[in-house]
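In: Attaching a predicted model along with its sequence, questions to come.
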Amino acid sequence: MLPTWLTEEYIETHLRAYCKDGQLRVLKLWAKPATEKGGNYVGVMTRIYVDYEDGNGTVQNKSFILKQTCSKDATQWAIFQEYDVYNREMDMYEVVMPKMAELLREIGVTEKLTAEAIVVDRERTIMILEDLATLRYVNADRVKQLDMTHTKMTIDMLARFHAAAIVLNQRYPEILAKNYSSHFFSRNKNGYKEIFTGLFRAFTRYVNTTPSLKNRYSAKLEHIASNLMEYAARSVDVGEKDFQTLVHGDCWTTNVMYQYDDEGNPTSILPIDFQFSSLTSPVVDLHYLFSTSLQENVREKEIELVQYHYYALKQYLDKFSYKGVFPSLHEYQLQFERRRFMTVIIANVFQPIMVYEGTEDPEFVNLYQDTPEGIRFQDSMYACEKVQRIVANILPIMDAKGLLDPQ
């Protein structure tokens, strides 16, 4: 159902401005939900359909994506307000991404950078975006996850994004001067502390039901639980010697879309959803991507994939004639390794949600609250054989690296 303010007149006014066509006339407007329940917790996505006649008399049939905030009655509304994610994403679509695309065109990179914003309405806190589905962009399968071809294409996209943001921050520092310091693990904010703590309780509960894991890791995980957010915050901290840029912040299969050729090979890629973009080390995006979205055999090539990103980033910056300090590959690998605690949270706590195929209610509060419904949902995440295998494989690695010991 369309909001009462979203009238034919409203759309007509904005389409005239976007299309630079003062004679454009909207003929019909209707809508359908754009995501299933649990598909997007941050806001409400609606696909709106518009039939209009342009100034030349040609009738067009277009669809767009309306992004609204979640309801003020929803538990997560206050959390997302605390992190100011809605203003941040509007800034990203209206200012940052168009400016980055302009910079990339200087070095001959003309591919689309993301969906275009038709409307950014700050009074209503909404955006109307280009519908990428009409351009044959789709998400990869979040359960099957990404093979090597998809992974390298995604890493190259991130390198392009990171390089453009570095140059943007050099030339126009005022653009990224506000609202890009907060992230999931911000020390001065509390919203995500409750969420991650609840998710980690669910993870620990699963470990304690598995004798082979409980005996080795239970006590260590109890210690981590009381220090979880501080340890995670350190993984996002940047020191004087750390390389820094704007990161996507939430780069996983659902927030990346691909075009395919007739043989099913990916040919083009676009990132979407920039609510959690922040200034930190670019390797934060790599940890997030690797921990949520890669097939297990691909993730085994992690060191080589960091190297791939490093050289792609360097290549883009060289095209920009970047004169700033750039780390050696060895130092870059060390910066990646120093942030590995992210995998304790992301791989064990977020990934089970991201590959979930169960039937329990995916309401936001059920992700982390200890209600009967919440516990059923959380326990069902770890009933998945794939998730159990991931946990069994990754805990010994984390333990061997000292990530489960006091930091």
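Out: Ah, there it is.

In: Please make it C-alpha for all contacts and neighbour counts, starting now.
Out: Fine.

In: Not counting sequence-adjacent ones, nearest residue to the most centrally placed residue in the chain?
Out: In the chain, the C-alpha nearest the mean C-alpha coordinate belongs to Asp250, at 2.1 Å (CA atoms, centre = their mean). For Asp250, ignoring the flanking residues on the chain, the nearest one in space by CA to CA, 6 or more residues apart in numbering is Phe276 at 6.2 Å.

In: From Tyr368, how far out is that neighbour?
Out: Plainly put, Phe276 is 20 Å away from Tyr368 if you go by CA to CA, to the nearest Å.

In: likewise Ala74?
Out: 15 Å.

In: and the end-to-end length of stretch 258-277?
Out: Start-to-end, stretch 258-277 (CA to CA) is 20 Å.

In: Name the residues that touch it?
Out: Applying CA atoms under 8 Å, 6 or more residues apart in numbering, the external contacts of stretch 258-277 come out as 85-86, 88-89, 92, 112-115, 136-140, 149-150, 153-154, 157, 180, 182-184, 246-251, 255-257.

In: One more to weigh against that first structure:
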Amino acid sequence: MPEEMSQLGNGEATDLPKWLDKKYFEQTLRKVKNDSTIEVQSVEVKYAFPKGVNYASVIYRVRVSFRTKDQLTCSRSYIVKGMPVEAMAKQKLGEYNVHGKEMDIYQVVIPEFKRLMKSIGDRSCQYPSTLCIDREKEVIVFKDLSPLGYVMVDRLEGLDEVHTKMSLKLMAKMHASSLKLAEIRPKIFDGYKTGMMTRETDAFYPMFYSNLDALTEEINSWGSDWHYYTTKLRQLRPHFVEQGLKVFDHQCEDDLRVLVHGDLWINNLLFKYDASGSPIDVILLDFQFCCYSTPIIDLCYFFFTSTKDAIRQNHFEEYVQYYYYHLAKYTAKLKYSKKFPTLHQFQQQLLKKMFYAVYSTFIALPIQINEDTTDADFEALMGNDERANHFRRVIMANVNYHKIMKGLLPSFDRKGLLDKLD
């Protein structure tokens, strides 16, 4: 069993909102539990995650002790998720509407996904449960899953075969549910246009280019044997964002469109284990970057950021097939009646959108496996000052990342993914 990363013990929260107190939880619990006699006796607030784990939210773990009308004293743990308070984060993430979108997902979409899965006899959790969605305070309060034994796998280790297949199966359930829900309610996903790469805002574009430039310079320092790839990346740079955007474009009506999670990587998955340490359940978190687009986005992003490197380098086609067969199985069980691709047709869709593997590996992965969290915050991620430049040099200098890239660069090049695609 992996060591839990999301423990209490990261210190008392120093930027605690003044309203996040006994009065807030007393009012919330009275409303949710329909019990006006509840009295909150104590509230303990700590950060839910260490620095460098989450960039797009501020997340607290809150231990609440309260007394009910039966004079029973209860202690419960909750996760409170809100927007960062820093100006740059609020501005850029606001352009993506990450928090409003996630509240909509938990309030409107996930209940429908759960209903659809229950209709075919699947009663597994799949997604976290909310205590409340508070639009006034702009927070979501979740029931904490750690007391039930759910933990994160170490992001630096990656997922093995068992964990990877469990994750792909959950991905297939979510995508199949969205296919069926869109068939029932054709306009339900019309507003979900802003994925990680989007034409709706250019807020993240400077970060994409800065990371690509830092990677290019790092590869250039590896010696003359790698200068071929330096040249490739410099020629790719003017086309990089547009080729990423085209992954999100829906250019063919026969191509599948699903609710894409958009940030489906190891830190947004929680696993539960049996007494022998074998994983028995998995839950998917964090819907801030979801959009209505091709399932290839989640498939490439998850596989190339979150699996152990031996899997990443050698078994992509095998796991694509595994995902496809589960997607086909769940859409059939849900009685999805629209055209569904054969495996060969799905592979053709994959080839058209495969550039997202390049984006995932070049831009997201070095951030996600970074070990030096000194400057790991949103300002360093998005900024252009010396601190931000230093952060980019640090993440690209990671020797574990070098090992991954030295395997993937030739593979991507042989597929033509380092060239202008059109």
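Out: Great, that's in hand. If you're wondering where the values come from, they're calculated on a predicted model, not measured in any experiment.

In: re earlier: neighbour count: Ala74 and Tyr368 of structure 1, which is higher?
Out: For Ala74 of structure 1 versus Tyr368, the count of surrounding residues by other CA atoms under 10 Å is larger for Tyr368: 20 against 13.

In: hang on, isn't that one packed against Tyr192?
Out: No. Tyr368 of structure 1 is beyond contact range of Tyr192, at 10.2 Å (criterion: CA atoms under 8 Å).

In: how about the residue in structure 1 sticking out farthest from the centre, secondary structure?
Out: Distance to the chain centre peaks in structure 1 at Gly57, reaching 40.5 Å (criterion: CA atoms, centre = their mean). On the three-state scheme (DSSP: H, G, I helix; E, B strand; the rest coil), Gly57 of structure 1 is labelled coil.

In: Next: Gly195 of structure 2.
Out: Quick answer, by three-state DSSP: Gly195 of structure 2 is coil.

In: you'd agree it is up against Gly262?
Out: Yes. Taking contacts as CA under 8 Å, Gly195 of structure 2 lies within contact range of Gly262: 6.1 Å.

In: In the stretch 101-250 of structure 2, what residue spans correspond to helices?
Out: 110-119, 161-184, 205-220, 227-236, 240-248 (DSSP state H, counting those that start in this stretch).

In: Next, the angle from the fourth one to helix 205-220.
Out: Our comparison of helix 227-236 of structure 2 with helix 205-220, counting by axes from the mean of the first three to the mean of the last three CA atoms, to 10 degrees, yields an angle of 160 degrees.

In: Helix 227-236 of structure 2 aligns to what range in structure 1?
Out: Residues 215-224 of structure 1 are matched to helix 227-236 of structure 2 when aligned by TM-score structural alignment.

In: buried residues in that stretch?
Out: For stretch 215-224 of structure 1, the neighbour count (16 or more other CA atoms under 10 Å) marks 217-218, 221, 224 as buried.

In: cool, and stretch 103-118 of structure 2?
Out: Here stretch 103-118 of structure 2 shows 103, 105-106, 109-110, 112-114, 116-117 as buried, counting by 16+ other CA under 10 Å.

In: for stretch 338-351 of structure 1, same thing?
Out: Going by 16+ other CA under 10 Å, stretch 338-351 of structure 1 has these buried residues: 339-351.

In: What of stretch 201-217 of structure 2?
Out: By 16+ other CA under 10 Å, the buried positions in stretch 201-217 of structure 2 come out as 203-204, 207-217.

In: same check, this time on stretch 390-410 of structure 2
Out: Residues of stretch 390-410 of structure 2 classed as buried: 391-398, 401-402, 404-405, 408-409 (neighbour count, 16+ other CA under 10 Å).

In: Inside helices: which ones of the residues you listed?
Out: Among the buried residues of stretch 390-410 of structure 2, the members falling in helices are 391-396, 401-402, 404-405, 408-409 (criterion: DSSP state H).

In: Kind regards, and thank you for your time.
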